[in-house]
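*Asks:* Sequence first, predicted model second:
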Amino acid sequence: MRNLKSIIAIFAISLSTVFATSASEKNPSKVTKELRTEIVSMLGKKIPIEFKKAEKVEVSFMINKQNELVVLTVDSNQTEFNTYVKSKLNYKKLNAVGAKKGEIYKVPVTLKIK
């Protein structure tokens, strides 16, 4: 009887772990798409930094109580680009409606070579 209780407890814990990890994956919502388009427009189409190859960068940010964008990290190998993104985006007002304040967002940005 004791072994049966242990087996049931282990099975229940493993099931809850599996469902908890699969539930955290979400599709990008309409708000995230609006935030991405607004960020891309703030960065501009012409970035004054030369890239050797096309690169995908992930920008992590959050929105403060004044509806301003606060850049947390920029996942890029070039420090010039990190500085450029932070100078262009940090503490800029956002127009996107429905964005949750205090939540961390991650937005992919693709950099292309001309």
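*Replies:* That came in fine, so what should we check first?
*Asks:* alpha carbons only for contacts and neighbour counts from here, please
*Replies:* Fine.
*Asks:* In terms of helices and strands, where is the closest residue to L43 other than its chain neighbours?
*Replies:* Leaving aside its chain neighbours, L43 sits nearest to K88 (6.2 Å; criterion: C-alpha to C-alpha, 6 or more residues apart in numbering). If you go by DSSP states H and E, K88 is part of helix 79-89.
*Asks:* same thing with N3?
*Replies:* Short version, using DSSP H and E: N3 is in helix 2-23.
*Asks:* want to compare, so here's the second one:
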Amino acid sequence: MGLFDFLFGKRKQEVLEAIERGARIIDVRTPQEFKYGYIDGSVNIPLERLNDSAIKKLKKLNAPLVVCCASGMRSASAKGMLIQNGIAEVYNAGGWHKLDRWLNS
């Protein structure tokens, strides 16, 4: 097992465990991207709309969050924003296609 397999395997395990514990999936792609494919049950909050109001609503969920996007760049930004705003348990799944494969394998 290589270093990347170890690192990404660990992320996969953390994300799947969080989902088992009731994590909500937040997809930070644009609405146009989201309408062409998404994970059932995910909530679309585009990164540019991840403002104070949206973050307050996410805090009220009182659940871990899993963020995803197309490639992992926007979800990494979203994770940082959420953590900076007091949401302690946030996981970056990266691209939504990968997360979909993880959930259906």
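*Replies:* Looks like it arrived, so ask away. All values reported here derive from a predicted model rather than from experimental measurement.
*Asks:* May I have the TM-score of the superposed chains?
*Replies:* The TM-score (TM-score structural alignment, normalised by the length of structure 2) is 0.27; 58 aligned residues with a C-alpha RMSD of 5.2 Å.
*Asks:* what residues are up against the residue nearest to V85 of structure 1 when sequence neighbours are not counted?
*Replies:* Nearest residue to V85 of structure 1 in three dimensions, chain neighbours excluded: L43, at 7.0 Å (C-alpha to C-alpha, 6+ apart). For L43 of structure 1, the contacting residues are 85, 88-89, by C-alpha atoms under 8 Å, 6 or more residues apart in numbering.
*Asks:* Strands along structure 2, start to end?
*Replies:* 24-27, 43-44, 65-69, 90-95 (DSSP state E).
*Asks:* What helices and strands are in contact with the helix or strand following the helix holding K88 of structure 1?
*Replies:* Following helix 79-89 of structure 1 in sequence order, the next helix or strand is strand 92-93 (DSSP H and E). With contacts defined as 3 or more C-alpha pairs under 8 Å, 6 or more residues apart in numbering; DSSP states H and E, strand 92-93 of structure 1 has these neighbours: strand 68-75.
*Asks:* What are the buried residues along the strand it packs on?
*Replies:* 68-71, 74 (16 or more other C-alpha atoms under 10 Å).
*Asks:* Burial check on E58 of structure 1, number of neighbours?
*Replies:* Around E58 of structure 1 there are 15 other residues, counting by other C-alpha atoms under 10 Å.
*Asks:* Actually, T110 of structure 1.
*Replies:* T110 of structure 1: 10 neighbours (other C-alpha under 10 Å).
*Asks:* so what's K56 of structure 1 closest to, chain neighbours aside?
*Replies:* T110 (4.5 Å).
*Asks:* Distance of the one you found relative to K30 of structure 1?
*Replies:* Using C-alpha to C-alpha, to the nearest Å, T110 of structure 1 is found at 19 Å from K30 of structure 1.
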